[in-house]
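In: With the sequence up front, the predicted model follows.
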Amino acid sequence: MTVSENETQDTLPTFAELGLSKKVLSAVEDAGYTTPTPIQAGAIPHALERKDVLGIAQTGTGKTASFTLPMLTLLEKGRARARMPRTLILEPTRELAAQVEENFEKYGKNHRRLNVALLIGGVSFDEQEKKLERGADVLIATPGRLLDHFERGKLLLTGVEILVIDEADRMLDMGFIPDIERICKLIPFTRQTLFFSATMPPEIQRLTEQFLQAPVKVEVSKASSTSATIEQKIVAVGKKDYDQRAKLRELIDAEGDDLKNAIIFCNRKVEVSTLFRSLIKHGYDAGALHGDMDQRARMATLEAFRNGKLRLLVASDVAARGLDIPDVSHVFNFDIPRQAEDYVHRIGRTGRAGRLGKSFTLVSKSDEKYLDSVIKLIEKDVEWVGGDLSSLDDEGADDRKGGRGRSSGRRRNSRSSDKVSTVSDKGPKAASLDDTEQKAKGEPAVSTDVEKTEQTTTEEKPTRNRSRTKKNGDAVSKPEPAKSRNQTNNGRGRKKDDLGDAPRGFGDEVPAFMMNGLA
C-alpha cells in the first residue's frame, strides 16, 4: 500500500483521530501541535496497527514524531527487563540519536516509568551499562556503539519488539549497512520494523526487501524539492582556498543584521577545522561541528548555537540532517556537495515553519558538473551573485597548472606571491611553517644527503660493475644521483653526456682476476 502526499494533504486528520493514547495527545498539545504532517498522518495509524512501515521523506517533514508518538502509545503496556530493551532505534550520527532522545523526553513526559537509554560514542561505557542494567523501554543507538555493547555481553536483543531504522540512506553513505544487516539478524523475526529514508538507492531497496514484511509505503515530497521560502543564490569564486574564505566573509558582512545565524557546510571535516580557525582569526563568532569531535564538545557547540551564543556554525554533512534548530536565517555551502540530494538537505535547515531563509553556494570552475547536477535535480534556475563563472579572471591559470617547462625565475616568483597570500589568510603559524620548510631545503641538509648517498654508492660499486660486464659491457644510462648533485666535488663530477658511472681505481679496464667466475 502506498500513501502519497496528495492523498494525505487533501484530508489531513487531527492528532486525536490517529489513535494515539491520551498521555501522548496531552504532550503533543502541550508542545503546540494540533495537525500532523503528511508523513505523520500516513505512518502513525499503520505503526499503531503493528504493521511494517517504509517512510520516504526528507528532513523537516516531522519524520521523527511519526515513529516516536506511536511507540510511546504501544509502550504503555509492559515493562522492560535488564539488558533486554523492548524497542531499538538506530541512528547514523550521535547528534541525531541525541535529538531522538529529546523527542522522547518531550512527548513522553506523562510516561513516568518510561526508561530511555542512549548508546553513542564519546560517552563512558560504564554509564551506559548502568542504564542497560535497569532495563530500557527505548534504546537509541548508533550501530557501532550498539555492537560494542553486544560483543561485551552487556546487551541482549532477543526482546526487541519494534525496530526503527532512521536515515537509512545516510547509513549507506557512512558505511553502516553491514552493521545494520548484522543487527537485524540478531533481532527476532517477529519484530515490527519502521524504516525511514530520504532517498531509495538500489542498496536501500534491497535492504527493505530483505528485512521488511509487507510494508506500508508512505512517500511524502520528493527529495528534489526545495522550499519556496528559501531564497537561493550562487556565487562564483576562484579555485584557491583563501579566495573562497575571503568571498564567504564578504557575503557574511554584506548580509549584516539580516543574518541572525547561519550554518556553513563543508564537504570534509578537515575543511571544517580550517574554515573555523580562519573565521575565529578574523573575529567572527563561530563554532565547528564534525564527526571527530568529543561528544560533550559537540553537544555544547549545538546548545550554544541554539541559544544564540554562536552566530556561525561550520559543519560537515553529518550535521546536515536532523538538526533541530527551527530558526536558522542563512545557509552557506562553502563547498558545493558532491551529491545533489545533499544540497536539498543542507539548505533545508533554513526557511522552516513558514519563515524566510537564504542560501548561498560558492562555486568554482572545477565545480560545474556538481552545479549542473543540483540544477537538474531541483528543476529551478538559481540566481548568480556578481556574475557567473565566465566572469572569473583567468589570470594566473598557467601558474595553477604547475607545468615544468617554465623558467625557474617565474616559478619562484609565482610561489612567492602565492605564499604571501596564504600567510595573510592563515596567520603566524603558516608563516613559521613556511620558514621551517625553507630551512629544511637549505644547503647543509643537501650536503648530508649527498655524503650518505656517495658512501652507499661506493660500497655497491663493484657489484654494479660486474653486472654491467656480465651483460654486454655497456654502460647503464641511469645517472648516479649523488654525482649529479655534486658535480664540482673535487673534480670528480661527470659530463652531462656521460651516460655511465665514472669508474674508480682501475680506469676504463677491469682486471681479469675480477672477472673469474662471471662467465
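Out: Everything's here; your move.

In: use CA for all of it now, contacts and neighbours both
Out: Fine.

In: buried stuff in the top helix by length along the chain?
Out: Criterion DSSP state H: the longest helix present in the chain is helix 443-471. Buried positions in helix 443-471, judged by neighbour count with 16 or more other C-alpha atoms under 10 Å: 450, 454, 457, 465.

In: any idea which of those residues is the one closest to S21?
Out: Of all these, S21 sits closest to V450, with 82.1 Å by C-alpha to C-alpha.

In: export the buried residues of helix 443-471 to JSON lines and tack on distance to V28?
Out: Listed next are the buried residues of helix 443-471 as JSON lines, based on distance: C-alpha to C-alpha, whole Å:
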{"residue": "V450", "distance to V28": "77"}
{"residue": "E454", "distance to V28": "81"}
{"residue": "T457", "distance to V28": "81"}
{"residue": "N465", "distance to V28": "88"}
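
In: State the pair within those residues that is farthest apart.
Out: V450 and N465 (21.1 Å).

In: Show me what the longest helix of the chain is packed up against.
Out: helix 481-484 (3 or more C-alpha pairs under 8 Å, 6 or more residues apart in numbering; DSSP states H and E).

In: Quick check: buried residues in the helix it packs on?
Out: Per 16+ other C-alpha under 10 Å, helix 481-484 contains these buried residues: 482-483.

In: Which strands and helices lie in contact with that helix?
Out: Using 3+ C-alpha pairs under 8 Å, 6+ apart, helix 481-484 sits against helix 443-471.

In: Structure two is appended below for comparative analysis:
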Amino acid sequence: MSFAELGLSDELLKTVEAAGYTDPTPIQKQAIPSVLMMRDLIGIAQTGTGKTASFVLPMIDILSEGRSRARMPRSLILEPTRELAAQVAENFEKYGKNHKLSMALLIGGVQMGDQVKALEKGVDVLIATPGRLMDLFERGKILLTGCNLLVIDEADRMLDMGFIPDIEHICTKLPANRQTLLFSATMPPPIKKLADKFLSNPKTIEVARPASTNSNITQRLVTAPSSAFAKRDLLRRLLHAEDVRTAIIFCNRKTTVRELNKSLKKHGFRSAEIHGDMDQSSRIAELDRFKAGDVNILVASDVAARGLDIKGVSHVFNFDAPWHPDDYVHRIGRTGRAGATGTAYTLVTSADAEAIENIEKLQGQKIERVGEVPVEEPGDSAPAEKKGGARKPRAEKPAPAAEAPREEKPRPASSRDDRSREDRRLREDRTNEKRADRRDERPARRDRRFEGQDDGPDGKDDGGWNGPIPDFLNFTIPA
C-alpha cells in the first residue's frame, strides 16, 4: 500500500514524496484513513514507528478547509515535553509547506509575549505542553471552545510526569462533539480510564505488543563496577571498542549527566549534554549541534528519552540502568529507527539486579550478557589511553607516576594510580577542612576587653600585662 491509497490530497502527497517517503509504516496505514473519516482513535505503537506522521498528515488535510479565529485554535496537540512539542511543530512545517496553515507552539522556557501574539492572530494548529497551556488559559489568553480536534500524544509519559489531572481539566473545556486521538506506547489502567472517559467509540490500533522493543536493536548487558571512576573508564573502553558513529548516553540523574559529559570531553570525545536544569534555548542548541554532527555523543537524562527522532543514532548506552522498565524501552528506541539497525548497551552494577529483572519481564525475553569488553587500539588522534587497555597485566605498566617529579605531566585519569592519588587528595582535603572547622569553632582565649591592643614585639601575644598602668606604678624617678 502506498500513501496515495490512504486518501491524502494530491498536494500533500507531493510534499510527502519530496521528503523521500514512498511507503507508509504499519501504524500510518491503519491510522490515516480512520483520522480522515473523523473517527476517534487509540494508537498503541512502540517508538520509532512513524506515529507522529500518522496524525500530522491527515490533520493537515482536515484543517485545509476553514479559517481560524483570534485566541480560538481549531486543533490542539498535547505533548509531555518541550522537545517533543518542537519536533511535532517541525513535522507540520515540513509537510504543510504547500498549505496555508497557521501554527503556534506553547512551551515553557520561551517568552510568553510572543506566544500570546501568535494566539491573538488565530491559529489552525496549537501544539502545547499541559503546563504552559493551563497557565495561558487561566490568564484568559486562550479559548478552547472552537477546538474540534484533540491529540494526546505519549499518554503514558503524561502519566509518568503527573499531567493526567491537567489533561482531564483541559478536556472538559473542549467541545463535547470533537475528534480525539490518543497515542501511547503502553496502555496502563489510568490511560485506559482516560480513554474510556473522553473518547467516543474509538478505533484501537496496535502495531506491536505494549512495551516491546525493536527487533533491529541488539541489546547487551555489561557488568560494571559501582565506583564512578571505574564505571566511566568502562564506558570509554566500550566507546573505543564499538564502531560508534553517533550515540546517546542516558543517566538517571542530572548531576551524573554533567559529570559524565565533563569527563568525556576531558578525554577527547566530542560530547554534549541535555537535562532538565538547562533552559530551553540551551537544550535546543545542544540538540542542533548533535543533529548537525558537530558532536557525536549526547549525554542525556530521561527528558530526551521519548519521541526524539534523530536519524543515524548507531548506539545507545545506559550509563545507569533505568529505574522504570518502560524508560528502558524508550531509551533504546532512539536507535534502530526507520528500519535501521542499532546497538544498546546497559552498564549494570550489583544494585541493578531488580531493575534488570523487571525490564526482562516486561520484554518477555532475556538480554544478552557480555563478559570482558574488547579494547581496540586508539589512533593518534584518540584520547590518551593505555595501549591494550585493561588486558595488559600490571607488571607491564610503567613505574607509578608518584615516583616522577610533581611537575611532570600526569598520566591519564583512567589509570588506577591516578585514581588512588585523587582519592588520597580528596581525603586529605576533607581532613584539612575538618581541622580548619574545629579551629574556627574553638572559643577565643584572649580577654575580649583588651581586644585591639598591641601584642608582643613579634606580633604575637607574649603572655605579659597589656592593660592600663596601675596608679602605684605611676611615679617619676627623681634626677
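Out: Received, thanks. This structure is a prediction, so every number in the text was calculated from the model and none was measured.

In: Just the TM-score for the two chains, thanks.
Out: Here the TM-score for the pair of chains, by TM-score structural alignment, normalised by the length of the second structure, is 0.80; 402 aligned residues with a C-alpha RMSD of 2.2 Å.

In: List just the nearest of the buried residues of helix 443-471 of the first structure to E255 of the first structure.
Out: The closest of the buried residues of helix 443-471 of the first structure, once distances to E255 of the first structure are taken by C-alpha to C-alpha, is V450, at 57.8 Å.

In: Now do the closest one against T456 of the first structure, distance only.
Out: In this view, V450 of the first structure and T456 of the first structure are 10 Å apart by C-alpha to C-alpha, to the nearest Å.

In: now do L172 of the first structure
Out: Following C-alpha to C-alpha, the distance that separates L172 of the first structure from T456 of the first structure is 52 Å.

In: aligned partner of L12 of the second structure in the first structure?
Out: With TM-score structural alignment defining the correspondence, L12 of the second structure maps onto V24 in the first structure.

In: Its match reaches N110, doesn't it?
Out: Yes: using C-alpha atoms under 8 Å, V24 of the first structure makes contact with N110 at a distance of 7.4 Å.

In: higher neighbour count, those two?
Out: V24 (24 against 15; other C-alpha atoms under 10 Å).

In: now do the same end-to-end measure for stretch 123-138 of the second structure.
Out: End to end - C-alpha to C-alpha - stretch 123-138 of the second structure spans 19 Å.

In: So which bit of the first structure is that stretch matched to?
Out: Under TM-score structural alignment, the match for stretch 123-138 of the second structure is residues 136-151.

In: A288 of the first structure: how many residues sit nearby?
Out: For A288 of the first structure, using other C-alpha under 10 Å, the count is 23.

In: which stretches of the stretch 201-350 of the first structure form strands?
Out: 216-220, 230-236, 262-265, 286-289, 312-315, 330-333 (DSSP state E, counting those that start in this stretch).

In: Turn the ones you listed into TSV, columns for distance to L147 of the first structure.
Out: Shown next, in TSV, are these (distance: least, C-alpha to C-alpha, whole Å):
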stretch	distance to L147 of the first structure
strand 216-220	29
strand 230-236	40
strand 262-265	30
strand 286-289	25
strand 312-315	27
strand 330-333	34
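
In: ranking those strands by burial, who's on top?
Out: strand 262-265 (a mean of 28; mean count of other C-alpha atoms under 10 Å).

In: that older thread, just say helix, strand or coil for the match of L12 of the second structure.
Out: helix (DSSP: H, G, I helix; E, B strand; the rest coil).

In: Could you do Q28 of the second structure as well?
Out: Classified using three-state DSSP, Q28 of the second structure is helix.

In: Now do the helices in the stretch 301-450 of the second structure.
Out: Counting by DSSP state H, counting those that start in this stretch, the stretch 301-450 of the second structure has helices at residues 325-332, 353-363, 416-441.

In: how about the last one: buried residues?
Out: It refers to helix 416-441 of the second structure. Counting neighbours by 16+ other C-alpha under 10 Å, helix 416-441 of the second structure gives 417-418 as buried.

In: so stretch 481-489 of the first structure matches what in the second structure?
Out: The aligned range for stretch 481-489 of the first structure is empty, by TM-score structural alignment.

In: Quick check: the aligned residue for T218 of the second structure in the first structure?
Out: T218 of the second structure maps onto E231 in the first structure, by TM-score structural alignment.

In: er, T52 of the second structure actually
Out: By TM-score structural alignment, T52 of the second structure lines up with T64.

In: give the contact list for that match.
Out: 100, 103 (C-alpha atoms under 8 Å, 6 or more residues apart in numbering).

In: which secondary structure element contains it?
Out: Assigned by DSSP states H and E, T64 of the first structure falls within helix 63-74.

In: Just give me the mean distance for that helix relative to the second structure.
Out: Mean deviation of helix 63-74 of the first structure relative to the second structure after superposition (mean C-alpha distance after the TM-score superposition for the first structure): 0.6 Å.

In: how much does that helix deviate in direction from strand 216-220?
Out: 140 degrees (axes from the mean of the first three to the mean of the last three C-alpha atoms, to 10 degrees).

In: In helix 63-74 of the first structure, which residues are buried?
Out: Quick answer for helix 63-74 of the first structure (16+ other C-alpha under 10 Å): 63-74.

In: Which one of those residues is nearest to F15 of the first structure?
Out: When these are compared against F15 of the first structure (criterion: C-alpha to C-alpha), the nearest one is L69, at 10.0 Å.

In: contacting residues for that closest one?
Out: Contacts of L69 of the first structure (C-alpha under 8 Å, 6+ apart): 20, 24, 44, 107.

In: Hmm, R258 and K265 of the second structure touching each other?
Out: No: if you go by C-alpha under 8 Å, K265 of the second structure and R258 don't touch, sitting 10.8 Å apart.

In: neighbour count winner among those two?
Out: Neighbours per residue, other C-alpha under 10 Å: of K265 of the second structure and R258, the larger number sits with R258, 18 against 14.

In: What lines up with that one in the first structure?
Out: Aligned partner of R258 of the second structure by TM-score structural alignment: S273.

In: Once you drop chain neighbours, what's closest to that match?
Out: A288 (7.0 Å; C-alpha to C-alpha, 6 or more residues apart in numbering).

In: Determine which residue in the first structure is aligned with E286 of the second structure, please.
Out: By TM-score structural alignment, E286 of the second structure lines up with T301.

In: er, N98 of the second structure I mean
Out: Checking TM-score structural alignment: N98 of the second structure goes with N110.

In: again with D327 of the second structure
Out: So, by TM-score structural alignment, D327 of the second structure is matched to D342.

In: check contacts around that match.
Out: Counted by C-alpha under 8 Å, 6+ apart, D342 of the first structure has contacts 317, 320.

In: how far away is it from L132 of the first structure?
Out: 35 Å.

In: Now for the counterpart of C171 of the second structure in the first structure, how many residues are close by?
Out: Using TM-score structural alignment, the partner of C171 of the second structure in the first structure is C184. The number of residues packed near C184 of the first structure is 17, by other C-alpha under 10 Å.
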